[in-house]
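Enquirer: got a predicted model here, sequence first, then my questions.
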Amino acid sequence: MLTYRGLISMISSPNILLAGIMFSMACFRNKWSSCPFSCIGLIVKFKRIIFFFCEYKHYFRLYNYNSRMVKNRDADIFLSILDSAKKRFCRYGLKKTTMTEIAGDIGLSKASLYYYFPNKEGLFKEVVSQGHKTLLNEFEGLLSSSVPAEEILQGYLEKRLNYFREFVHLNALNLESINSLKPVYARLFENFRKAEIRLVGEILAKGIATQDFQNLDIAYFSELFIAIFQGLRHDVIIKKDTINITETEYSLLQKQYESALNMFMKGIKK
């Protein structure tokens, strides 16, 4: 038997209370009760309250399901856009890539593409940011390994060189005059450079802690390390009219990397 206290306890829950309000509104419209929230009215029409409550839960579940479906679909489209844009930017650069081409690559209308990214510059920034995040995560993985610091530096340079080859057009943009870049791009590349310097500094600190490296000025040598290899990459780009690295040029750059690393290590090892 439903008691007054039991009824009060049931209607105190948010879901039942909402259902009760919905039911009371229906009662009011249909003149079932002169007092929408009277206990007698609720008891008499309790089955209808449960009916409203069940309907409410059904639609709530349906809404959540549809929301998840929309979010998953949006996430898939978002990743597809980034993948298409990355291929276009890496092959043709920022200036020669159009939003129409990116949308066409994945069967998306231009209007739909603008729903996700209002302009090409914003899309470019996201592609570069994702590339930077991926590379930095790989660097962090190297740093957390138990291999010696010298091998970590070698692994870092291998990954950095592969990234340069894949994103050669983006690296070319990085090396343009800072004044010709929008501030957002300049900050993007500068923040990445600072992150690289920080990670190299942590690698050097690890080598010092294991007594593989001399006690040195970590801030100075980590920035020097980054500047050396950035200069080698710059040298490849600045000599070319079109940014397409041949196998010969890439092999030469690898050798230069190895020679520069050997000279650097001789200067810091005990």
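Expert: Noted; the coordinates are in hand. Source: prediction; values computed, not measured.
Enquirer: hey, let's count contacts and neighbours off CA atoms from now on
Expert: Fine.
Enquirer: identify the residue spatially nearest to residue 94, adjacent ones excluded.
Expert: Nearest in space to residue 94, with sequence neighbours left out and distances taken as Cα to Cα, 6 or more residues apart in numbering, is residue 124 at 7.3 Å.
Enquirer: element containing the one you found, please.
Expert: For residue 124, the element it lies in under DSSP states H and E is helix 120-143.
Enquirer: who touches that helix?
Expert: Counting by Cα atoms under 8 Å, 6 or more residues apart in numbering, helix 120-143 makes contact with 82, 85-86, 89, 94, 98-99, 117, 152, 155-156, 159-160, 163, 170, 185, 188, 192, 195-196, 199, 202-203, all of which sit outside it.
Enquirer: got it, and stretch 92-110?
Expert: With contacts defined as Cα under 8 Å, 6+ apart, stretch 92-110 is touched by 80, 81, 84, 85, 88, 89, 113, 119, 120, 124, 169, 170.
Enquirer: what's the closest non-adjacent residue to the third one?
Expert: Nearest in space to residue 84, with sequence neighbours left out and distances taken as Cα to Cα, 6+ apart, is residue 102 at 5.8 Å.
Enquirer: try this one next to it:
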Amino acid sequence: MEQTEKTEHIIEAAIKRFAHFGVHKTTLTEIADDLGITKQALAYYFPDKQALLEAVEQKIITEFFQLVNEHATAAPNAELSLLSLLEVKKSFFDKYAMLMQQVGPEMLANFSRVAESRKKVQAAVAVHIAQVLEQGIAKGELKPMDTTEVSMVLYETMSAYEHCFVGRQAVPDPHTFSEMCIRQKAVMQLIINGLKAN
């Protein structure tokens, strides 16, 4: 338990440092100094910066899906459950925007593990959407459909819209992202309306 708490403190300190100074300019010594421990003590938990980066990434992914599941469980129907996915996405952008801007597109492109994680997240989101659709069908809210196929169409539509709206920006500014989320929500609502049972 104590080791888990220490690991969490280190990850939180790393997120703050990475967000304010960037990954390349941050050293493990600086993170250790922020925590009031030695670099050797830090190395016991994370032997190098790459290991710490992977832990940061895993924390964010885990946190994202916990929140997605909480929203889905609290939503009274499939429609609000699907729309809440966009709300969670927006809240995560607001929380981690500075970190994403500091990480930068060149770093994301250079880490094959990040690309691999993105694919896993995309697949997990598509599975989540399919489960929400299945629950909506079972409750009579939505008409029968191939939930796997429709979930991929929904996910790909949101992704394509995001790509077109954001353009060449690797990380959009908060205003652009907010506008994009409003538009995505409108598109998602149109699609959901077409899926509703008569």
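Expert: On my side now, so go ahead. Predicted, not measured: the structure shown is a model, and the values here were computed from it.
Enquirer: quick one: the helix holding residue 124 of the first structure to the second structure mean distance?
Expert: Superposed on the second structure, helix 120-143 of the first structure shows a mean distance to its aligned partners of 1.5 Å (mean Cα distance after the TM-score superposition for the first structure).
Enquirer: what residue is smack in the middle of the first structure?
Expert: residue 130 (5.2 Å; Cα atoms, centre = their mean).
Enquirer: please pull up the equivalent of that one in the second structure.
Expert: Per TM-score structural alignment, the equivalent position to residue 130 of the first structure in the second structure is residue 59.
Enquirer: ok, now how distant is its match from residue 137 of the second structure?
Expert: Counting by Cα to Cα, to the nearest Å, the gap between residue 59 of the second structure and residue 137 of the second structure amounts to 33 Å.
Enquirer: before we move on, what about residue 106 of the second structure?
Expert: 43 Å.
Enquirer: now residue 195 of the second structure
Expert: To residue 137 of the second structure, residue 195 of the second structure is 10 Å away according to Cα to Cα.
Enquirer: common neighbours of the two, please.
Expert: When contacts are counted by Cα under 8 Å, 6+ apart, residue 195 of the second structure and residue 137 are jointly contacted by residue 143.
Enquirer: farthest-separated two in the contacts of stretch 92-110 of the first structure?
Expert: Within those, 113 and 169 form the most distant pair, 22.6 Å apart (Cα to Cα).
Enquirer: ok, back up a step: can you select the buried ones from the contacts of helix 120-143 of the first structure in ChimeraX?
Expert: The buried subset of the contacts of helix 120-143 of the first structure, as determined by 16 or more other Cα atoms under 10 Å, is captured in ChimeraX by this line:
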select :82,85,86,89,94,99,117,152,155,156,160,170,185,192,196,199,202,203
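Enquirer: keep only those of the contacts of helix 120-143 of the first structure that are in helices.
Expert: 82, 85-86, 89, 99, 152, 155-156, 159-160, 163, 170, 185, 188, 192, 195-196, 199, 202-203 (DSSP state H).
Enquirer: circling back: which one of the contacts of stretch 92-110 of the first structure is nearest residue 218 of the first structure?
Expert: The shortest gap between residue 218 of the first structure and any of the contacts of stretch 92-110 of the first structure belongs to residue 170, at 28.5 Å (Cα to Cα).
Enquirer: was I right about that closest one contacting residue 90?
Expert: Yes. With contacts counted by Cα atoms under 8 Å, residue 170 of the first structure reaches residue 90, the gap being 6.7 Å.
Enquirer: next, count neighbours for the residue nearest to residue 94 of the first structure.
Expert: The local packing of residue 124 of the first structure (other Cα atoms under 10 Å) involves 21 other residues.
Enquirer: and if you look at residue 74 of the second structure?
Expert: Using other Cα under 10 Å, residue 74 of the second structure is surrounded by 12 other residues.
Enquirer: do the same with residue 41 of the second structure
Expert: Residue 41 of the second structure has 11 neighbouring residues, counting by other Cα under 10 Å.
Enquirer: what residue in the first structure is paired with it?
Expert: Using TM-score structural alignment as the criterion, residue 41 of the second structure maps onto residue 112 of the first structure.
Enquirer: same thing with residue 11 of the second structure?
Expert: Under the alignment (TM-score structural alignment), residue 11 of the second structure pairs with residue 82 of the first structure.
Enquirer: once you drop chain neighbours, what's closest to that match?
Expert: Leaving out its chain neighbours, the residue that sits closest to residue 82 of the first structure by Cα to Cα, 6+ apart is residue 127, at 6.1 Å.
Enquirer: count the residues that sit near that neighbour.
Expert: For residue 127 of the first structure, the count of nearby residues is 22 (other Cα under 10 Å).
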